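**Q** The following comprises the amino acid sequence and a computationally predicted model.
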Amino acid sequence: MRGSGTIGRCSTSRGSRCEGHVSVAVPTDVGVVVLAGGRGRRLEPFTSLFPKPLVPIGELPILEILLRQLEHAGFDEVTISLGHLGELIEAYLATARHASSLQVRTVREVEPLGTAGALRLVAPCPADLLVVNGDVLTDLDVADVLATHRRTGAAMTVTVQRRTFPIEFGVVDVDGDRLLRIREKPEYELACAIGVNVYGPAAQRIARRDGPVDFDEVVAELLDAGEEVAVHRFDGYWADIGRPEDHERAQREFAERRAAILPGPS
């Protein structure tokens, strides 16, 4: 199912989903792009056979879960950027998707364009562009992210979640050949980008330049130019499906959290 690359718009007939909080309407002038072109090397051997967005969670590919979430949030059009084994995603969209009013268009990276550069393949969006990684499994309400972006007036908004990372060894601070401090198996708490971001016009211009462009380059150039990059803090469910063991855990968690992750009719 190849399209012209027109960016998806939000339908005015729907609101965002509500899971225990007041529903926030999705702005109608926001486009949405799903990035589905990565190789997913950490998830091999799965991704040697099919692209990461088609890796199953329960009985559904991750991409199908994401598309249903976007439709439920109020979007009526979505553009998917394809790359590695993109023809399999096209075949899935053409033959296997559930009955849906969501219009799905695709664009294809002939060569890798980075984690942001694929945005130049779609038509420019005069307002804001919601950009979602095609392997995100979460119960995030994207309307909340868009509300943060509009409230702050930032050039870009990055959704983050704080995660704790334990270190298996004693960590030593040194100055030359002197030991300053030792910490036995410390834990570090870091804010991690979960792969759901909003690009305003300035961020889109950087992403659309010639050559490969990565997400972190867009952020760095905005900050260097004195632009504000906001964060949307999210403490709900998010699974990083980077390795086979992560996929096994996500399978179990999806079964437990299905109603929150995939609201509406099954």
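**A** Sure thing, it's come through. Numbers count the residues shown, from 1 in each chain.
**Q** Going by C-alpha atoms from here, please, whenever you check contacts or count neighbours.
**A** Fine.
**Q** Show residues contacting the host helix or strand of residue 189.
**A** Per DSSP states H and E, residue 189 falls inside strand 187-199. The contact list for strand 187-199 (C-alpha atoms under 8 Å, 6 or more residues apart in numbering) reads 128-133, 136, 145-146, 149, 155-167, 238, 240.
**Q** Could you pick out the buried ones from those?
**A** The neighbour count (16 or more other C-alpha atoms under 10 Å) marks 128-133, 136, 145-146, 149, 155-161, 238 as buried among the contacts of strand 187-199.
**Q** Show only the entries of those residues found in strands.
**A** With strands taken from DSSP state E, the overlap with those comprises 129-133, 156-161, 238.
**Q** Just name the closest of these to residue 223, please.
**A** For these, the minimum distance to residue 223 (C-alpha to C-alpha) is 10.1 Å, reached by residue 156.
**Q** can you tell me which residues contact that closest one?
**A** So residue 156 contacts 149, 197-200, 203, 219, 228-230 (C-alpha under 8 Å, 6+ apart).
**Q** Residue 117: which of the residues you listed is nearest?
**A** Comparing those against residue 117 with C-alpha to C-alpha places residue 203 closest, at 11.1 Å.
**Q** Do I have it right that that closest one meets residue 218?
**A** Yes: contact status for residue 203 versus residue 218: in contact at 6.3 Å, counting by C-alpha atoms under 8 Å.
**Q** Take this one as well and set it beside the first:
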Amino acid sequence: MAVLVGSILYGPLTFSLLFALITGLTLWEFSDNVNKYAGAAVNRLINTTGGVYLFLAFTYYCSGFFNGGYADAFVFVPYLITTLFLTISELYLKHPDPLKNWAYAFASQIYIALPFSLLNVLAYGYSNAAQAIEYVGVLPLSIFIFLWTSDTGAYCVGSLLHKKFPAKLFERISPNKSWVGSIGGGIFCLLVAALLHHLLQDIVPLSLPVWLGLGLTVCVFGTWGDLVESLFKRQLGIKDSGKILPGHGGMLDRFDSALLAIPAAVLYLYTVQFFS
């Protein structure tokens, strides 16, 4: 947690390096799991390289650092070539189930590479005062603050009240999640959203209602993200997605909530902007 917070707040370079690494490790872990437990034969190196490149391409496109404030969409062409390679190569590799390989490879790009790449949309924005694109790390950081708050609130409230309110949120997939815990996590997120509005109103120009909506959006979609990864692990018959983080499982175990919360947050903020 400390490394993530420090890397985001220190500056755009550490932000990009950290999440390029996280993207790569998560894609590699996903590919390794489906190859071992789902009978797939996804090209881990190409799949991972393509996803990391997508993140860096978004960094270039959103920041405009290397082109005087303007970004050229041509930067995405190598990624398109990578996806074509992943598709066409199955014609020649003679794998017994190429459809499965395609499905898992492209699912990982949509499920992992794209959400992490969209962090760049949150991190960079045009400043009217500076007349330039600026890096504002506190906005992507707020997504993780909401996710941590939701998890902590859900655990605390669920532990205290689950005997009085035992209704399960999604017992088929995650028997330990309760409705009362999830509602508690949402309330905690609203409180933190109000606090962030108070602390960051000179840095992030979002009104209190928008902050409250963002907190709830991240809470709800973060919960769905957790459930999606639980379903993925149940389907593969595994307890943890990996062992890279001792005591915490794998990369997917740590970032599952973020994989749906990030695109939902981007969509929410663009919707608010469109109608404002």
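**A** Structure's in. What do you need? The shown structure was predicted, so the numbers you read here are calculated from the model rather than taken from an experiment.
**Q** Once they're superposed, tell me the TM-score.
**A** Remark: TM-score between the superposed chains equals 0.26 [TM-score structural alignment, normalised by the length of the first structure]; 134 aligned residues with a C-alpha RMSD of 6.9 Å.
**Q** one step back: show me which of the contacts of residue 156 of the first structure is closest to residue 63 of the first structure.
**A** Nearest to residue 63 of the first structure among those is residue 197, at 16.9 Å by C-alpha to C-alpha.
**Q** how much space between the closest residue to that closest one other than its chain neighbours and residue 217 of the first structure?
**A** With sequence-adjacent residues excluded and distances taken as C-alpha to C-alpha, 6 or more residues apart in numbering, residue 197 of the first structure is closest to residue 158, at 4.7 Å. To residue 217 of the first structure, residue 158 of the first structure is 13 Å away according to C-alpha to C-alpha, to the nearest Å.
**Q** Could you do residue 246 of the first structure as well?
**A** 27 Å.
**Q** same deal with residue 34 of the first structure?
**A** 19 Å.
**Q** which of the two has more neighbours?
**A** With neighbours defined as other C-alpha atoms under 10 Å, residue 34 of the first structure and residue 217 compare such that residue 34 has more, 25 against 15.
**Q** In contact with the more buried one, which residues?
**A** Going by C-alpha under 8 Å, 6+ apart, residue 34 of the first structure touches 78-81, 131-134.
**Q** count of neighbours near residue 173 of the first structure?
**A** By other C-alpha under 10 Å, the residues close to residue 173 of the first structure number 11.
**Q** likewise residue 127 of the second structure?
**A** Neighbours of residue 127 of the second structure using other C-alpha under 10 Å come to 11.
**Q** Verify the stated contact: residue 56 of the first structure with residue 62.
**A** Yes: counting by C-alpha under 8 Å, residue 56 of the first structure touches residue 62, with 6.0 Å between them.
**Q** Measure how far the helix or strand hosting residue 29 of the second structure is from the centre of its chain, please.
**A** In this assignment (DSSP H and E), residue 29 of the second structure forms part of helix 12-37. Remark: helix 12-37 of the second structure is offset 11 Å from the chain centroid, using C-alpha atoms, centre = their mean, to the nearest Å.
**Q** any idea which helix or strand comes after it?
**A** Sequence order places helix 44-63 as the next helix or strand after helix 12-37 of the second structure, per DSSP H and E.
**Q** residues of that following helix that come out buried?
**A** For helix 44-63 of the second structure, a neighbour-count test (16+ other C-alpha under 10 Å) marks 44, 46-63 as buried.
**Q** Then stretch 221-241 of the second structure?
**A** In stretch 221-241 of the second structure, counting by 16+ other C-alpha under 10 Å, buried: 221-230, 233, 236, 240-241.
**Q** which residues are in contact with it?
**A** Counting by C-alpha under 8 Å, 6+ apart, residues outside stretch 221-241 of the second structure touching it are 29-30, 33-34, 37-38, 147, 173-174, 182, 249-253, 256-261, 264.
**Q** Could you pick out the buried ones from those residues?
**A** Among the contacts of stretch 221-241 of the second structure, those buried by neighbour count (16+ other C-alpha under 10 Å) are 29-30, 33-34, 38, 147, 173-174, 182, 250-253, 256-261, 264.
**Q** quick one: residue 2 of the second structure from residue 148 of the second structure, how far?
**A** Relative to residue 148 of the second structure, residue 2 of the second structure is positioned 13 Å away (C-alpha to C-alpha).
**Q** With neighbour numbers in mind, choose between those two.
**A** When neighbours are counted by other C-alpha under 10 Å, residue 2 of the second structure and residue 148 differ, and residue 148 comes out ahead with 18 against 7.
**Q** Tell me the buried residues in the host helix or strand of that one?
**A** Under the criterion of DSSP H and E, residue 148 of the second structure resides in helix 138-161. If you call a residue buried by 16+ other C-alpha under 10 Å, then helix 138-161 of the second structure has these buried ones: 138-155, 157-158.
**Q** Name the next helix or strand downstream of the helix or strand encompassing residue 217 of the second structure, please.
**A** According to DSSP H and E, residue 217 of the second structure maps onto helix 208-236. As assigned by DSSP H and E, the chain's next helix or strand after helix 208-236 of the second structure is helix 251-275.
**Q** Show me what that following helix is packed up against.
**A** helix 12-37, helix 114-123, helix 138-161, helix 208-236 (3 or more C-alpha pairs under 8 Å, 6 or more residues apart in numbering; DSSP states H and E).
**Q** Reformat those into CSV and put distance to residue 132 of the second structure next to each item.
**A** Below are those laid out as CSV (distance: least, C-alpha to C-alpha, whole Å):
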stretch, distance to residue 132 of the second structure
helix 12-37, 15
helix 114-123, 14
helix 138-161, 18
helix 208-236, 24
